[in-house]
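Enquirer: take a look and give me a structure for this.
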Amino acid sequence: MQTTDVIVLGAGMVGVSAALSLQARGRAVVMIDRRGAGLETSFGNAGLIERSSIFPYVFPRDPARLVKYALNLLPEAHYHLTALPGVGPWLLRYWRESAPERVAKSIAARRPLIEHSLSEHEALVAQAGADALLRHTGWIKLFRSETTFRAGIADAEKLAKYDLHIDILDSADVAAREPHLAPVAGAVHYLDTASVSDPGALAKAYADLFLARGGRFIHGDASSLTQEADGRWSVAGPEGRILARDAVVALGPWSDQIFKPLGYVMPFGFKRGYHMHYAPGEGARLNHPVLDADNGYLLAPMAKGVRLTSGAEFAPRDAPPSPVQIELCEPIARRLFPLGKALDPAPWKGARPCLPDMLPVLGPAPRHKGLWFDFGHAHHGLTLGPVSGRLLAEMMTGETPFTDPSPYRADRF
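Expert: Down below sits the predicted model:
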């Protein structure tokens, strides 16, 4: 039997960040994962550290747009008809939580996390020697028509009171910043956001830092988590069980495999997503992550090539891949930017773990001493991993939390 202070279940960006924050506060930590650091949900995303994302992704309220979603006519969202009995109740709850008065509460709750997200990353990047992965170029939201461009400007203006840096670009401005894009009506450039050229590599760099500072990583099955008679928590490892006073559930979309058997009921859902890499066309270069707002996909320059990322797919977490959105968006993306050959044998698939208010579950498990939750970061696991880890570690070690953690409590629903 091995002993430690804390077991962290999950080695994605959220789990690794929590392990580092606890380690920095003097706790001995063992991290458990079935694979390795950054190889699951943290591997496949747009690579944005979204400092400007004050407003959450909400369920649309426009009736005409809802009809199009219902008919699977828009590439930014797709659902499986056979999945509706399972995902329908969650979608209804998501719709209810997207009411204006509830969104206002969500904005207030997420703001402290968003505002500290980049600074927490920058500190870890410096400590991990991963500066080459981080780019302070912001991201660009493109609009194809004057109508959608005006709406995009209106959305950007709502952020004025949050002290963000935003440029409004006309067609010529876009061409100056991205000369290889096809003409568009205009764009909004969110300058405070940073991006990374390889999200999986960033998670691995953080994990390497954790190991260099004396942390331990063990390949193991998180579902073997058990509370012993003395109240401590244990997990099966290849050389026997690991025993700790505290355990952190940071398993992203698989977190329900722990909290459900323990009797916790939460409206936990998934937004699946896909990505595919392409070589840039001869002589072409993409300088920023760019979102085609009218068509619901994003192109991001990555170490491997240009990554095309899809919107949200509503389906069971482990259902077979159905990369319809990549197939729909690829020809549109090729008309926007000269993509060359595909560099992946098939689109990558992942699942974003979501609560309907688009806030994470972060803090103590209400009925189990020593059990802590850190999951459900929706579209912002990469963005919020380090700041969530800091807040969790402050709670676990008795420090005064830098912000009120009550909006993220597990029993808020």
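Enquirer: only C-alpha atoms from now on, for both contacts and neighbour counts.
Expert: Will do.
Enquirer: have a look at the chain and report its longest strand.
Expert: If you go by DSSP state E, the chain has its longest strand at strand 269-280.
Enquirer: to check against the first, give me the structure of this:
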Amino acid sequence: MARQTVVLGAGMVGVSIAWHLRQRGHEVTLVDRLQPGRETSFGNAGIIQREAVRPHPFPRDVKTLLSVLPNRRVDIRYRPAGMVNAASPLLRYWMNSAPKAYQKIVPEYASLIQLSLKTHGPMIDAAGAEHLVRRQGWLELYRTPEKLAARIKEAEEARRLYGVQFEQLDKAALEEKEPSLSDTIIGAIHWLDPWTVADPGGLVAAYAQAFSNDGGRILQADIKSVQQIGDRWQVNTAAESLEVDNVVVALGPWAGSWLKELGYHFPTFVKRGYHMHYAPQAPARLNFWVMDAEVGYLLAPMNAGIRLTTGAELDRLDAPADVNQLGAAEKVARGVFPLGERRDEAPWKGARPCLPDMKPVIGPAPRHPGLWLAFGHGHQGFTLGPATGHLLADMMEGQPTAIDMAPFRADRF
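Expert: Here you go, the predicted structure:
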């Protein structure tokens, strides 16, 4: 008899897990209050970031920390209440960003990133989603030669250690690719490996449809409770109750609060973010995904328009939106590329689910057989969903995994 599994959360991570388990014969129900791909996975920058072998560390140099304090930067903002609420995990995040600790984390994190393209590929094929994907990489823009040179040095190390491919573009070469950029940009790194996605939420929805076409079930309903009954699990939703062998918690920024109900206290926190779509001013055209690296926002030519995605906002998950960060990013972006009118009625707001050692939890829950965890992917849930799905399915099947999963175990906290 096929094992019965409920996957909680229909973002990129949850959908990918459900797809992989269904491929292996599990009877899978995917549960979320919204349709697949409508939360965090909907609003990201739409890059499958094979080059992102180094997670985002907490700033540690005094100059950067002092520049953050006035709370006017584009790349990072905070609210005092949010900082107080997440004080303990943020302190651990800062400690894990120290050179010695960070040096150990990078290869562990990179082992996941290196699986990103090879695991997205089969899912794109199965979903018939090739029309959403561009295999042209993306551009990291710089304003000063010194900062570009420092970043090139990091890129060369990433190429040597992790096979990351890139090209350095001087001003003339960049102008050939993006003639509408302003003269303030003096050069760029063209990351060659990554794939970009013209509708991130649409890709997740296509993956979910492939799962459904293969016999998987999608249940759109509020989750009320999860409880262990003997050696089985009962998931109660607003629509119905499900009794199954396995439950997978892939609830992104909500995972930490849900798991407290079962006695787990993970040091979760969120980095919130915003996006807005714009028309270009004719005849300008944006050809690539471009990041203004020294300021900290990204522009992407998506189906809905040119999406401006902000950096990180440190605040409580459920705090009201503060659109000042988006406004500051938009003001700078208009000086780099001729953006036209806004296309959305209001900015989109989402939250990246984070853990203080910058790595996700992937694997079994320590005290509950049949409970599996997959959350805390930070900035890279969209990139790492299929890799997480493949690895967790291997673990649930008792099969060898492509990489060492010890760095991602739940009991490390």
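Enquirer: superpose the two chains and report the TM-score.
Expert: Scored by TM-score structural alignment, normalised by the length of the first structure, the superposition of the two chains gives a TM-score of 0.97; 410 aligned residues with a Cα RMSD of 1.3 Å.
Enquirer: sorry, back to before: compared with the second structure, how much does the next helix or strand after the longest strand of the first structure deviate?
Expert: As assigned by DSSP states H and E, the chain's next helix or strand after strand 269-280 of the first structure is strand 290-292. Taken over the aligned residues, the distance from strand 290-292 of the first structure to the second structure averages 0.5 Å (mean Cα distance after the TM-score superposition for the first structure).
Enquirer: can you show me the helices along the stretch 51-200 of the first structure?
Expert: 63-70, 84-97, 100-128, 146-157, 171-177, 199-212 (DSSP state H, counting those that start in this stretch).
Enquirer: for these, which one ends up most surrounded?
Expert: Among those, the stretch with the highest mean neighbour count (mean count of other Cα atoms under 10 Å) is helix 199-212, at a mean of 22.
Enquirer: determine how far the helix or strand following it lies from the middle of the whole chain.
Expert: Later in the chain than helix 199-212 of the first structure, the nearest helix or strand by DSSP H and E is strand 216-219. Centroid displacement of strand 216-219 of the first structure relative to its chain, using Cα atoms, centre = their mean, to the nearest Å, is 23 Å.
Enquirer: onto which residues of the second structure does the helix or strand following strand 216-219 of the first structure map?
Expert: Downstream of strand 216-219 of the first structure, the next assigned helix or strand under DSSP H and E is strand 226-227. Per the alignment by TM-score structural alignment, strand 226-227 of the first structure matches residues 227-228 in the second structure.
Enquirer: ok, back up a step: CSV for the helices of the stretch 51-200 of the first structure, including distance to D344 of the first structure?
Expert: Output for the helices of the stretch 51-200 of the first structure, formatted as CSV (distance: least, Cα to Cα, whole Å):
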stretch, distance to D344 of the first structure
helix 63-70, 29
helix 84-97, 30
helix 100-128, 28
helix 146-157, 33
helix 171-177, 28
helix 199-212, 16
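Enquirer: any idea which of these gets closest to P405 of the first structure?
Expert: helix 100-128 (8.8 Å; Cα to Cα).
Enquirer: tell me roughly how far that closest one lies from the second structure on average.
Expert: Mean deviation for helix 100-128 of the first structure: 1.2 Å (mean Cα distance after the TM-score superposition for the first structure).
Enquirer: start and end residues in the second structure for that helix, please.
Expert: Under TM-score structural alignment, the match for helix 100-128 of the first structure is residues 99-127.
Enquirer: what about the matching stretch, how long is it end to end?
Expert: Taking Cα to Cα, to the nearest Å, the span from the opening residue of stretch 99-127 of the second structure to its closing residue is 41 Å.
Enquirer: now it: how far from the chain's centre is it?
Expert: With Cα atoms, centre = their mean, you get 12 Å for stretch 99-127 of the second structure.
Enquirer: who's in contact with the helix or strand hosting M395 of the second structure?
Expert: M395 of the second structure is located in helix 381-397, with elements delineated by DSSP H and E. With Cα atoms under 8 Å, 6 or more residues apart in numbering as the test, helix 381-397 of the second structure has contacts from 12-21, 41, 44, 46-50, 112-113, 115-116, 119-120, 123, 362-363, 374, 377, 400-402.
Enquirer: give the buried subset of those as a PyMOL selection command.
Expert: Of the contacts of helix 381-397 of the second structure, the buried ones go into a single PyMOL selection, burial set by 16 or more other Cα atoms under 10 Å:
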select buried, resi 12+13+14+15+16+17+18+19+20+21+41+44+46+47+48+49+50+112+113+115+116+119+120+123+362+363+374+377
